[in-house]
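Student: can't give you the sequence, but here's the structure:
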């Protein structure tokens, strides 16, 4: 279902706009049509799965999406131009390299000590990546760290899988065949 309704990612922050209800309804109908292809998934399960997807995607868009790119661009200034984090942050903000993160960069720049603690997070995500590392590898390493450090909340499906593994381990249910 997630692959089919990925288009919603571009709209999840429109919740308070007039077009949101139409977009949400279209996504929900699509999720229900997908769920109808599986005999053991009823309407309520499809609905709750869809709502969980909206909530998780909203969290991703607000707190994770584009942050890896911002850190990568800052890293290039820090390592290439021998700048401090704050000066590099200012350059990335001024050049508007990551439009989706402009509000985050601006909020950080407006606070003397760093409101969002981006500098601390940046150093955690770029630790050990020297300027000798090719850009594409550095970008991938930073992306991996951001995904790891900014872990998304667990979904119901992940919770259920974990419970099934525990039940298998203690012998409540037979082991699943691979």
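Tutor: Done, it's in. In this text, all values refer to a predicted model and were calculated from it rather than measured experimentally.
Student: From here on, just use CA atoms for contacts and neighbour counts.
Tutor: OK.
Student: Any chance you could list what contacts the helix or strand where residue 147 lies?
Tutor: Element membership for residue 147 (DSSP states H and E) is helix 135-149. Residues outside helix 135-149 that contact it (C-alpha atoms under 8 Å, 6 or more residues apart in numbering): 64, 67-69, 71-72, 125-126, 129.
Student: Just name the closest of the residues you listed to residue 16, please.
Tutor: residue 64 (21.1 Å; C-alpha to C-alpha).
Student: The nearest residue to that closest one once chain neighbours are set aside and residue 37, how far apart?
Tutor: Nearest residue to residue 64 in three dimensions, chain neighbours excluded: residue 150, at 6.6 Å (C-alpha to C-alpha, 6 or more residues apart in numbering). Going from residue 150 to residue 37 by C-alpha to C-alpha, to the nearest Å gives 34 Å.
Student: this is the comparison structure:
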């Protein structure tokens, strides 16, 4: 058994025999990673891909480059998907992504396309599900705690003041469906659950912002899947340069 043997005396073949995928699965080693496929944006596709460590490492660098150099696309998130304006923006981003990919020899067309798609997904989520919802949650919390009114009354006031025009449909849906525990209510409860009513407004705003960015569920993308693979490989002592694993 490998137990008690110094790591520098273990070779890759010994580790494979000792910690086979079947044995690890039997002990639920991967349960935190693959038990819930909803953690990832495209779980089935990710599981079907086998890539080398060199490709994975290069993918992470390429993803970082795309995130920095195509950050400008955030300015156009308000364009409707499928509209001529958005199609033009998306085409411009695709051309730039292809140009950047030329400096990464291990990047296939499918991987480059995945990076671009995941970058747009991340940008959209951050814009619509974080940055725009953050101030709305704060206004609701402020009214509930300082004015001592109900969630519904707070939304009615916010609607009357027309504070968040782009959230109008969401607000109206809550007001029209008082018997339903809506996504907005769930999001609000999640983000303010640890904030007391006596918390000063500035501190409350800061804590809500932190919760929006840390507590709200967001599906993970291929780059995060790769980091999990590398984490597992390092943990069980596999030779990353010679190993191709999936989780």
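Tutor: Thanks, I have it. A quick note: this is a predicted structure, and the numbers were derived from the prediction, not measured.
Student: Fetch the TM-score of the aligned pair.
Tutor: Here the TM-score for the pair of chains, by TM-score structural alignment, normalised by the length of structure 1, is 0.83; 175 aligned residues with a C-alpha RMSD of 2.4 Å.
Student: quick revisit: so where is the helix holding residue 147 of structure 1 in structure 2?
Tutor: Taken onto structure 2 by TM-score structural alignment, helix 135-149 of structure 1 occupies residues 201-215 there.
Student: List the buried residues for the matching stretch?
Tutor: Buried residues in stretch 201-215 of structure 2, defined by neighbour count with 16 or more other C-alpha atoms under 10 Å: 201, 204-205, 207-209, 211-213.
Student: Of all pairs in the residues you listed, which one is the farthest apart?
Tutor: Within the buried residues of stretch 201-215 of structure 2, 201 and 213 form the most distant pair, 18.5 Å apart (C-alpha to C-alpha).
Student: what stretch of structure 1 does the one helix or strand residue 47 of structure 2 maps to fall on?
Tutor: For residue 47 of structure 2, the host element (DSSP H and E) is helix 43-48. Alignment note (TM-score structural alignment): helix 43-48 of structure 2 is unmatched in structure 1.
Student: residue boundaries of the helices in structure 1?
Tutor: 20-36, 43-63, 67-80, 85-95, 102-110, 118-126, 135-149, 156-169 (DSSP state H).
Student: just checking, what packs against the second one?
Tutor: Helix 43-63 of structure 1 makes packing contacts with helix 20-36 when contacts are defined by 3 or more C-alpha pairs under 8 Å, 6 or more residues apart in numbering; DSSP states H and E.
Student: Structure 2: matching residues for the helix it packs on?
Tutor: The aligned range for helix 20-36 of structure 1 is 86-102, by TM-score structural alignment.
Student: list the buried ones in that stretch?
Tutor: Buried-residue list, stretch 86-102 of structure 2, by 16+ other C-alpha under 10 Å: 86, 89-90, 93-94, 97, 101.
Student: Stretch 54-62 of structure 1 now?
Tutor: Quick answer for stretch 54-62 of structure 1 (16+ other C-alpha under 10 Å): 54, 56-62.
Student: and it, how far out from the chain's middle?
Tutor: 7 Å (C-alpha atoms, centre = their mean, to the nearest Å).
Student: What of stretch 100-111 of structure 1?
Tutor: 18 Å.
Student: residue in structure 1 matching residue 69 of structure 2?
Tutor: Checking TM-score structural alignment: residue 69 of structure 2 goes with residue 4.
Student: picking that back up, who wins for neighbours among the contacts of helix 135-149 of structure 1?
Tutor: residue 71 (26 neighbours; other C-alpha atoms under 10 Å).
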